[in-house]
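Engineer: one predicted model, sequence on top.
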Amino acid sequence: MAKRKSKFMCKSCGYESAKWMGRCPGCGEWNTMDEEVEVVQKGPRGAFQHSDNTRQKAMPISTIETMKEPRIDTDLDELNRVLGGGVVPGSLVLIGGDPGIGKSTLLLQVSSLLANKGQRVLYISGEESIRQTKLRAERLGVASDELYIYAETDLGLIHDTIADVNPAFVIVDSIQTVHHPEVTSAPGSVTQVRECTAELMRIAKTKNIAIFLVGHVTKDGQIAGPRILEHMVDTVLYFEGERHHTYRILRSVKNRFGSTNEIAIFEMLQSGLKEVLNPSELFLRERSLGGAGSTVVASMEGTRPILVEIQALVTPSSFNYPKRMATGLDQNRVSLLMAVLEKRMGMLLQAQDAYIKVAGGVKLDEPAIDLAVLMSIVSSYRDLAVGLSDCFIGEVGLTGEVRRVSRIEQRVTEAAKLGFDRAVIPSSNLGGWDYPEGIKVIGVETVSDALKIAFKE
């Protein structure tokens, strides 16, 4: 006979406890512990239940045959790049982002493109009625007989509808609204999200259906629900951007069928999302001419080089402790680089406030941007502009040396395409590749060498 057992789980981090607590010991959030009732099946100790018809035998790895995964083109080049070349049938994709950022708009447009190619798509909305979804579709110009709209949150009914419609693609908007009829907890709880995702994953793998899940995010920007949710799915995408700005960035943080850290850039228009095919030109379009504190760096986002402007503003501080603020960069890295300038270059920055920003809303976290950040800080501190046609690439060590970076040829080639005349790179990156025409490549070993080139000391 089944035995009922109660436990308390945190909605934010999934921490489990035998008793209720006001504050979660795992994440520190208040009033996030919900009671959940689980049914424990009693049986002989050490006995496992399994089905003989689904049992597989272990095989030597040398005898297993492999084949390249088939891909389905979505007609959105930016989305195809983030997914690794297209949608893989039978894959489970999770898309998270802030409310109103455009997740539903993107998936509705993708549904229309796939349906127009003859692929049957089932769009399941747990937050809007079919009429509300229809109004959104009319605004986006979406209309196809192969696109089916279904408003439901019961997982049992969703399972039956998938069997009836037999689609090639399924969109679930959102996973936090779906509830499993056999789970007693409320929709959006840790157990509900985990069990519903596991059932949808089983449907995707057994029926070879590509399923897209929309996930809500917490105030910290993490996908709501248990952390195991991101481990269960094949691909995790984050939709980033400011709601009051027009540009959106779709970032891949996990992909079993392609490279991670790929980004796709879209522009939000009245008619929906539009691809931005040349993001480097977009980020440098509004660059000020001759302004101090501005430097360009060629950063790698996945397999794509992107030229981004880094801006710095260094001003005398009126406080005992100067401010260090960074937008789009790691603030600890900025403090470290300023310490290098103070110790190795003799610049007195302890009485200066420093504000560093990556223009365009991009987040950079690779070490190859160090040299450009330093050049921006020095440019603002000395009130001297860096050459408009100069690009700086390189990692900076604690002793002031400029260290080697990866994929230097792709970075310099992208700078040459946009008309830059000089690229300052680490000396260790000079050999072994062909320099593109129209750009002068200069190697430096230390920060001091880079400063002499940038400001003609």
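Structural biologist: Yep, it's here.
Engineer: for the rest of this, base every contact and every neighbour count on C-alpha atoms.
Structural biologist: OK.
Engineer: which non-adjacent residue is nearest residue 335?
Structural biologist: In space, and not counting its chain neighbours, residue 335 is closest to residue 324: 7.1 Å by C-alpha to C-alpha, 6 or more residues apart in numbering.
Engineer: ugh, wrong one, I meant residue 174
Structural biologist: residue 214 is the one closest to residue 174 (C-alpha to C-alpha, 6+ apart), at 4.6 Å.
Engineer: so the one you found lies in a strand, does it not?
Structural biologist: Yes - under DSSP: H, G, I helix; E, B strand; the rest coil, residue 214 falls within a strand.
Engineer: which outside residues touch stretch 152-172?
Structural biologist: Contacts to stretch 152-172, defined as C-alpha atoms under 8 Å, 6 or more residues apart in numbering, come from residues 89, 107, 119-126, 177-181, 196, 208-214.
Engineer: just stretch 429-447 next, same as before
Structural biologist: Looking at what lies outside stretch 429-447 - C-alpha under 8 Å, 6+ apart - the contacts are 371, 396, 400-405, 408-409, 412-413, 416, 419-428, 450.
Engineer: what do you get if the cut-off is 6 Å, keeping everything else the same?
Structural biologist: With contacts defined as C-alpha atoms under 6 Å, 6 or more residues apart in numbering, stretch 429-447 is touched by 400-402, 404, 413, 416, 421-427.
Engineer: helices or strands up against the strand of greatest length in the chain?
Structural biologist: Scanning the chain for the strand with the most residues, using DSSP state E, yields strand 304-316. Contacts defined by 3 or more C-alpha pairs under 6 Å, 6 or more residues apart in numbering; DSSP states H and E place strand 304-316 against helix 279-284, strand 294-301, strand 352-358, helix 370-382.
Engineer: just to revisit the earlier point, show the contacting residues for the residue nearest to residue 174.
Structural biologist: 94, 95, 96, 173, 174.
Engineer: and the comparison structure, right after this:
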Amino acid sequence: MAKKNTQYQCQSCGTIVRQWAGRCFKCGAWESIIEQVVIPENKSGASGYTGTSAEGVVLLESVEASETERFKTGWDECDRVLGGGLVVGSVTLLGGDPGVGKSTLILQLLCNLGAKKHKVLYVTGEESSEQVALRAERMGLDRSACWLYSAVDMDSILSAIKKEQSKIVVIDSIQTMVLSSLQSAAGSISQVRECAMMLTHLAKQTGVSIILIGHMTKEGHVAGPRVLEHMVDTVLYLEGEQSGRYRLMRASKNRFGAVHELGVFAMMEDGMREVKHPSLLFMSKATQSASGSVVMALWEGSRSLLVELQALVDESHGQNPRRVVVGLDGQRVNMLLALLHKHAGVATHASDVFINVVGGLKVTETASDLALAMAIVSSLNNWVLPRGLMVVGECGLNGEVRPIQQGQARLQAAVKHGITVVIMPKANQLKVPKGIQCIQVAHIREAKIALSALAETQKIATAQ
């Protein structure tokens, strides 16, 4: 009997080593290296998983490019993140923390698509059929057109998809799927890779749209090999606190649309519901104006969202002043504090500084610099600002206010939400809409002076 060809592979990072060791030399994980059988390439799903035929070398202009066909999910927020809908023959990976609502969202999406006469199949490897049916009944979903299959064996799942001729398939989750020809356990690097490759091959060969639900690691990545994200067409992340009500869907990769689009959903008792006007979610609902609160226009994908930044600057009673930042980059906040001290005379070295983004959104855009700086100045001087104020702009290390992209679109979004005064870079040559006072500044000192004048006007108006 021929000896099986085996190898040792780390189940955390995928590194292949010659012999077993208690600790992986690359990622440092303990007890993660296991022995597994090497599958010949002609028996593995790795060969030709794109589903293309061996037609040889062709000229690019000779290939007919047809318009991409999409399935509309029935949710504008979801379609926006996907780039217009679920593409026929595509493979989408949805990741998220446990309990964030991945299975709930996808079950609702499948029932919506099934109601539109699309043949859909929900493959569950984590829950029994009774559990899924009970959840669908609790949410009041139309279950008459949604097919269900509880299994983890990849061969039987592929056979069921072909037999039922399903057009849209959900795998919940890819980490529970098992290929019988592999000796490793479910969720291992090799199992996840091979199962995903076989599903991708099926999607490209037959035109089935497949959605893979993936578990997340403690580092915030989808569990399994990194090649999994390279293999699929779209990578989505569902974010949100379990104790909170709202969920954010982002696209970090999309071969059929723009990345970094943002979809907002609300978790209700009967499942997920899309939020039609997400800017209202990220703005404070306080009835009175307060210091340290500034609204900015954030550009997410193809639309502008109004987000409120809050700063609290207080006298420090410890030896080392605290810097607590939620929703922003802490290093950039430290840079802005130094910039304010150097170029605007705003000293915070003896004060505790607390920064927060309303609604739990994570802001990475540099156009938030000026708004954050003005929120700090407002809190430090206890300047109460008018509620119709919006500040946007990027700050350079020399104190200059640099231009931003999509300035005109941000102004249009400000008009829709009742903004009356805008402080923005002078370098942006814009057509100011009616009803808005636009104060354009070239330096952070000018922005501070303009903010002081607005605070004085607000003080006089309040006194009257």
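Structural biologist: Thanks, I have the structure now. Predicted model, so just to flag it, every value in this text is computed and none were measured.
Engineer: ok, which stretches of the stretch 351-457 of the first structure are strands?
Structural biologist: Assigned by DSSP state E, counting those that start in this stretch, the stretch 351-457 of the first structure shows strands spanning 352-358, 390-392, 395-396, 402-403, 422-426, 440-444.
Engineer: now those in JSON lines, with distance to residue 167 of the first structure?
Structural biologist: Formatted as JSON lines, these follow (distance: least, C-alpha to C-alpha, whole Å):
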{"stretch": "strand 352-358", "distance to residue 167 of the first structure": "42"}
{"stretch": "strand 390-392", "distance to residue 167 of the first structure": "49"}
{"stretch": "strand 395-396", "distance to residue 167 of the first structure": "49"}
{"stretch": "strand 402-403", "distance to residue 167 of the first structure": "52"}
{"stretch": "strand 422-426", "distance to residue 167 of the first structure": "51"}
{"stretch": "strand 440-444", "distance to residue 167 of the first structure": "53"}
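Engineer: to residue 457 of the first structure, which of these lies closest?
Structural biologist: The minimum distance between residue 457 of the first structure and the strands of the stretch 351-457 of the first structure falls on strand 440-444, with 14.4 Å, by C-alpha to C-alpha.
Engineer: what span of the second structure is that closest one aligned with?
Structural biologist: Counting by TM-score structural alignment, strand 440-444 of the first structure falls onto residues 437-441 of the second structure.
Engineer: quick check: buried residues in that stretch?
Structural biologist: Buried residues in stretch 437-441 of the second structure, counted by 16 or more other C-alpha atoms under 10 Å: 438, 439, 440, 441.
Engineer: could the residues you listed be laid out in a markdown table, adding distance to residue 349 of the second structure?
Structural biologist: Output for those, formatted as a markdown table (distance: C-alpha to C-alpha, whole Å):
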| residue | distance to residue 349 of the second structure |
| --- | --- |
| 438 | 32 |
| 439 | 29 |
| 440 | 29 |
| 441 | 26 |
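Engineer: filter the contacts of stretch 429-447 of the first structure down to the buried ones.
Structural biologist: 400-402, 404, 413, 416, 421-427.
Engineer: which one of those is nearest to residue 263 of the first structure?
Structural biologist: Of all those, residue 413 has the smallest distance to residue 263 of the first structure: 19.2 Å, by C-alpha to C-alpha.
Engineer: so how far is residue 307 of the first structure from the residue nearest the centre of the first structure?
Structural biologist: Using C-alpha atoms, centre = their mean, the residue of the first structure that lies closest to the mean C-alpha position is residue 251, 2.8 Å off. Distance of residue 251 of the first structure to residue 307 of the first structure, computed by C-alpha to C-alpha, to the nearest Å: 17 Å.
Engineer: OK, contacts around residue 421 of the first structure?
Structural biologist: With C-alpha under 6 Å, 6+ apart, residue 421 of the first structure has these contacts: 389, 439, 440.
Engineer: at 10 Å what do you get?
Structural biologist: Residues near residue 421 of the first structure by C-alpha atoms under 10 Å, 6 or more residues apart in numbering: 387, 388, 389, 390, 391, 415, 437, 438, 439, 440, 441.
Engineer: ChimeraX command to pick out the buried ones of the residues you listed?
Structural biologist: Per 16+ other C-alpha under 10 Å, the buried members of the contacts of residue 421 of the first structure correspond to this ChimeraX selection:
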select :387,388,389,390,391,415,439,440,441
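Engineer: which two of the contacts of residue 421 of the first structure have the greatest separation?
Structural biologist: It's 387 and 437 that sit farthest apart of these, by C-alpha to C-alpha, at 19.2 Å.
Engineer: neighbours of residue 237 of the first structure, how many?
Structural biologist: Other residues near residue 237 of the first structure number 25, with proximity taken as other C-alpha atoms under 10 Å.
Engineer: so residue 290 of the first structure: helix, strand or coil?
Structural biologist: coil.
Engineer: is it correct that it is in contact with residue 380?
Structural biologist: No - assessed by C-alpha atoms under 10 Å, residue 290 of the first structure is found out of contact with residue 380, at 11.7 Å.
Engineer: and those two? Which one has more around it.
Structural biologist: More crowded of residue 290 of the first structure and residue 380, by other C-alpha under 10 Å: residue 380, with 21 against 12.
Engineer: and the more buried one, what does it touch?
Structural biologist: Residue 380 of the first structure sits next to 291, 292, 293, 294, 311, 312, 313, 314, 315, 354, 386 when contact means C-alpha under 10 Å, 6+ apart.
Engineer: swap in 7 Å and give it another go.
Structural biologist: Shown in contact with residue 380 of the first structure (C-alpha atoms under 7 Å, 6 or more residues apart in numbering): 292, 293, 312, 313, 314.
Engineer: hang on, the earlier thing: residues in contact with the longest strand of the first structure?
Structural biologist: Contact with strand 304-316 of the first structure is made by 279-280, 283-284, 293-300, 351-359, 373, 376-377, 380-381, 410-411, 414, as judged by C-alpha under 7 Å, 6+ apart.
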